[in-house]
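Q: below is the sequence, then the predicted model.
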Amino acid sequence: MDRRSFLKKATLASGAVAATSLAAPAIAQNKRTLKMVTSWPKNFPGLGTTAQRLADSITTMTDGRLTVKLYAAGELVPAFEAFDAVSSGTADLYHTSDYYFQGKHKALNFFTSVPMGLTANETDAWINHMGGQELWDELLASFKIKPFLAGNTGAQMGGWFNKEINTPEDLKGLKIRMPGLGGEILRRLGATAINLPGGEIFASLQSGAIDATEFVGPWNDLALGFFKVAKFYYYPGFHEPSGSTSLGINLDLYNSLSKADQELFKRAALAENNLSYSEFNARNGAALNTLLNKHKVDLKPFPDEVFQAIFNVAEEVTKEVSNEDDISKRIYESFLTVRREVGGWNRIAEQTFTQKRGKALG
């Protein structure tokens, strides 16, 4: 082998070694572990499991390039500090319900649920096609958070009570766990509304610290064992005709991602929003049958007089949010458009169909 050929091969070989030595650190540097905090107990059915499934999906879809490590409520920050953790950058992501943080801005209620508000499919229509996402982005940009829908409980139950509710007067003096604007409505009707994380409700109900509670619906309520300490189970859930959960991403982190990764987060959240809602619908029916037939729960509708009293105050409370500032006013007006237009369609289509189907089935 002549000298020139030898040097050429040696150069190529050394170049290959150099490329190999550079490639490994470069790949390693592209890998990131992201901290996701939640407001849910670890692996709690329907909420904790939704958060974990979303974390796992992002990890899988990036082949581990972005590994999402989930911290349940209390593991990294308390349940009601998830918002601040992501806003400040202490955590990268949250999975929670934004109405827990109405102290930051009252209009956050609209992006979980407001009393007498939107159903799950109406919420999806608003966020995905009627300007809701843009309003949400604008609201949370000031807190350095990028939000996405990432789950929905569907219509919720009215809650568990230690006494019957026959008239609006029966609400007076009642100590009830209810967050968001629903809690404010009950306060104006004479109750004492308390906000508690899911993991603290049973003990509070058992000890008498509260007289009643709502949480989600039969699947979650069965898991938490409320039937052991409360007798009456009321419906429907005036306070949450649906219950959106959200993925919040630290805005600096989100802006640092490639367009492809930003789209990946969006699509992962969208998929989980659908999976979560369908799972709640799949599980609630069987759980309700267990509560009624095995545990002999006393299922009751709110009397019309009670529901009407709640409705009247609900409209007042929700409208008041629009007076907070310009963004609140625009969110409220957009919400009203959706409730009128999509809600009107639903009354003609789905609501009429399900009512007539029920009548035909007997």
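A: Nice, I can see it. Being a predicted model, the structure only gives us computed values, none of them experimental. Residues are numbered from 1 along each chain as shown.

Q: for the rest of this, base every contact and every neighbour count on C-alpha atoms.
A: Fine.

Q: what segments of the stretch 101-250 of the chain are strands?
A: Ranges of strands in the stretch 101-250 of the chain, per DSSP state E, counting those that start in this stretch, are 145-152, 159-161, 175-177, 192-194, 212-213, 232-235, 244-250.

Q: and I331, which of these is closest to it?
A: Comparing the strands of the stretch 101-250 of the chain by their distance to I331 (CA to CA), the top pick is strand 145-152, with 15.2 Å.

Q: what residues does the closest one touch?
A: 50, 86-87, 95, 120, 133, 136-137, 140, 242-251, 254, 266, 269-277, 280 (CA atoms under 8 Å, 6 or more residues apart in numbering).

Q: just the buried subset of these, written out for PyMOL, thanks.
A: What follows is the PyMOL syntax selecting those of the contacts of strand 145-152 that are buried according to 16 or more other CA atoms under 10 Å:
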select buried, resi 50+86+87+95+120+133+136+140+242+243+244+245+246+247+248+249+250+251+254+266+269+270+271+272+273+274+275+276+277+280
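
Q: give me the subset of the contacts of strand 145-152 lying in helices.
A: 50, 86-87, 120, 133, 136-137, 140, 251, 254, 266, 269-277, 280 (DSSP state H).

Q: circling back to that earlier point, next, format the strands of the stretch 101-250 of the chain as CSV and append distance to G46.
A: Listed next are the strands of the stretch 101-250 of the chain as CSV, based on distance: least, CA to CA, whole Å:
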stretch, distance to G46
strand 145-152, 9
strand 159-161, 17
strand 175-177, 20
strand 192-194, 23
strand 212-213, 18
strand 232-235, 20
strand 244-250, 11
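
Q: N30 is nearest to which of those?
A: Among the strands of the stretch 101-250 of the chain, strand 244-250 sits nearest to N30 (CA to CA), with 18.3 Å.

Q: and that closest one, what other elements does it pack with?
A: helix 82-88, strand 93-96, strand 145-152 (3 or more CA pairs under 8 Å, 6 or more residues apart in numbering; DSSP states H and E).

Q: from the chain's centroid, how far away is the shortest one?
A: In terms of CA atoms, centre = their mean, to the nearest Å, the centre of strand 93-96 is set 9 Å apart from its chain centre.

Q: okay, pairing it with this:
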Amino acid sequence: MKRRTFLTSAGLAAAGTSVAMPAIAQGAPEIRWRLTSSFPRSLDTIFGTAQTFAKYVAEATDNKFQIQTFPAGEIVGGLQALDAVTSGAIECAHTPTYFYIGKEPALGFGTGVPFGLNARQQHSWWHFADGGKIINDVLGRLGAYSIPCGNSGTQMGGFFRKEIKEVADLNGLKFRIGGMGGQVLARLGVVPQQIAPGDIYPALERGTIDAVEFVGPYDDEKLGFQKVAKYYYYPGWWEGGAMLHLVMNQAKWNELPKHYQAIVSQACEAANNWMLAKYDAVNPPALRRLVANGAELKPFPLPVMEASLKAANEYYAETAAKNADFKRALDSMVAFRGENLLWWQVAEYSYDTFMVRTRGRA
């Protein structure tokens, strides 16, 4: 039954058209927003998540609330998305909060931190362990509000021009890596480079950088990294499950009718699931193609992982001693991680490990 037919048959217009129609109009105002993504249009899963979110909002409001999506570079660069939102130049952005740790280190926890939480744990921490409150308290002081809107799952370690056999091989390595991973690796001699997605391939091709991490096989293949770097490492320990956000101008969010806020929240949740499911579907065949075309798949050596964990813990301790918001986020995440890993060891890890061992027999 159409909405107007339902309203008429329910007798809601009985008090007179002059009263009922304005009330309906006021309840569902026509709103137009613009959204800037931190990613190029060619990355159809990440950029597609923003488009999917906007589609869900439009459909749920009979096209009364429309959000036009723009890829990185059309309005602002990928790393300037938060600034555009907080300044009021644009209503919202689809971006990872860890791009902005230079403004506030605690924002790294909104996306994911080295040796932190996997995708499901990150989502649970946000909703049920004060993660969302902690991050939005920080964003609120900048004039923004965020809702999770996508997750990549565990990422790859990236493409490298040379093999990484020991910790010493990291010394002097110019590595495109965002968030806290770069801060941690700098302690091991890496020279981290934060480069927007659209500018990564030229930098790798020219030799301006020696290695690059981005997301996973599907996007890495699209960006062509395998054409100029041979060694493909795993896992991307700097984010166990990278969460993206719809970051909105706080005033614009507050202006929305409550039912529009509810629709935005649920559309974000649906888009979040869409992105993770899409990556789970497209990464496996992409990895096969990359290896078939010459990529050499390698795990990070255990000494490199151990040294990175030690460096991460040192970085956390030093930063927490100087920054109360960071300490609050760290303490919350560590407590949640410890409790969750006990459960993971019993159920998820045991099941997944068995299934991996029996792959091909099941």
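A: Okay, I see it. What you see is a predicted model, and the numbers here were worked out from it, not measured in a lab.

Q: any idea what the TM-score is?
A: The TM-score (TM-score structural alignment, normalised by the length of the first structure) is 0.91; 344 aligned residues with a CA RMSD of 2.1 Å.

Q: quick revisit: most tightly packed of the strands of the stretch 101-250 of the first structure?
A: Neighbour counts (mean count of other CA atoms under 10 Å) averaged over each of the strands of the stretch 101-250 of the first structure peak at strand 145-152, with a mean of 28.

Q: that one vs the second structure, average offset?
A: Superposed on the second structure, strand 145-152 of the first structure shows a mean distance to its aligned partners of 0.6 Å (mean CA distance after the TM-score superposition for the first structure).

Q: span of stretch 204-224 of the first structure from start to end?
A: This stretch, stretch 204-224 of the first structure, spans 12 Å end to end (CA to CA, to the nearest Å).

Q: in this structure D221 of the first structure contacts F215, no?
A: Yes. With contact defined as CA atoms under 8 Å, D221 of the first structure reaches F215; the gap is 7.0 Å.

Q: quick one: contacts for G225 of the first structure?
A: Shown in contact with G225 of the first structure (CA under 8 Å, 6+ apart): F202.

Q: where's the residue mapped onto I58 of the first structure from the second structure, which helix or strand?
A: Taking TM-score structural alignment, the alignment pairs I58 of the first structure with V57 from the second structure. Element membership for V57 of the second structure (DSSP states H and E) is helix 46-60.

Q: pull out the buried positions in the helix or strand following that helix.
A: Under the assignment DSSP H and E, the closest C-terminal helix or strand after helix 46-60 of the second structure is strand 65-70. Of the residues in strand 65-70 of the second structure, F65, Q66, I67, T69, F70 count as buried by neighbour count, 16+ other CA under 10 Å.

Q: which one of the helices and strands packed on strand 244-250 of the first structure lies nearest to I327 of the first structure?
A: strand 145-152 (16.1 Å).

Q: about what we covered before: select, out of the strands of the stretch 101-250 of the first structure, the one closest to K300 of the first structure.
A: Among these, if distance is taken as CA to CA, the winner is strand 232-235, at 4.8 Å.

Q: which strands and helices sit next to the closest one?
A: strand 159-161, strand 298-301.

Q: average gap between it and the second structure?
A: For strand 232-235 of the first structure, the mean deviation from the second structure after alignment is 0.3 Å (mean CA distance after the TM-score superposition for the first structure).

Q: and the contacts of that strand?
A: Here strand 232-235 of the first structure has contacts from 157-164, 297-302, using CA under 8 Å, 6+ apart.

Q: the helix holding V57 of the second structure vs strand 144-151, what angle?
A: 110 degrees (axes from the mean of the first three to the mean of the last three CA atoms, to 10 degrees).

Q: what's the local residue count around E263 of the first structure?
A: 12 (other CA atoms under 10 Å).

Q: again but with T352 of the first structure, I slipped
A: Neighbours of T352 of the first structure (other CA under 10 Å): 12.

Q: how about it, what's its match in the second structure?
A: Match for T352 of the first structure (TM-score structural alignment): S350.

Q: what separates its match from V356 of the second structure, distance-wise?
A: 10 Å.

Q: and for I195 of the second structure?
A: Applying CA to CA to I195 of the second structure and V356 of the second structure gives a distance of 35 Å.

Q: with H245 of the second structure instead?
A: 32 Å.

Q: possible to save the helices and strands packed on strand 244-250 of the first structure as a markdown table with distance to G180 of the first structure?
A: Formatted as a markdown table, those follow (distance: least, CA to CA, whole Å):
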| stretch | distance to G180 of the first structure |
| --- | --- |
| helix 82-88 | 15 |
| strand 93-96 | 13 |
| strand 145-152 | 16 |
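
Q: right, and these - which one's nearest S39 of the first structure?
A: strand 93-96 (5.4 Å).

Q: L108 of the first structure touches F83, doesn't it?
A: No. With contacts defined as CA under 8 Å, L108 of the first structure does not count as touching F83, sitting 11.4 Å away.

Q: quick one, which of those two is more surrounded?
A: The neighbour count for L108 of the first structure versus F83, taken as other CA under 10 Å, is higher for F83 (29 against 24).

Q: got the contact list for D170 of the first structure?
A: Counting by CA under 8 Å, 6+ apart, D170 of the first structure has contacts E164.

Q: please redo it, this time with the cut-off set to 10 Å
A: Under the criterion of CA atoms under 10 Å, 6 or more residues apart in numbering, the contact list for D170 of the first structure reads K163, E164, L189, G190, A191, V306.

Q: ok, the closest residue to V229 of the first structure other than its chain neighbours - contacts?
A: Leaving aside its sequence neighbours, V229 of the first structure sits nearest to Q206 (CA to CA, 6 or more residues apart in numbering; 5.7 Å). Q206 of the first structure makes contact with F226, K228, V229, A230, according to CA under 10 Å, 6+ apart.

Q: how about L170 of the second structure?
A: E163, I164, L185, A186, R187, L188, G189, V190, V191, V304.

Q: ChimeraX command to pick out the buried ones of these?
A: Buried residues within the contacts of L170 of the second structure, by 16+ other CA under 10 Å, are selected in ChimeraX with:
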select :163,164,185,186,187,188,189,190,191,304
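
Q: just give the nearest non-adjacent residue to Y316 of the second structure, would you?
A: Counting by CA to CA, 6+ apart, Y316 of the second structure lies nearest to L330, which is 7.6 Å off, once chain neighbours are set aside.

Q: my bad, T112 of the first structure
A: Distances taken as CA to CA, 6+ apart place S244 nearest to T112 of the first structure, at 4.5 Å, with adjacent residues excluded.
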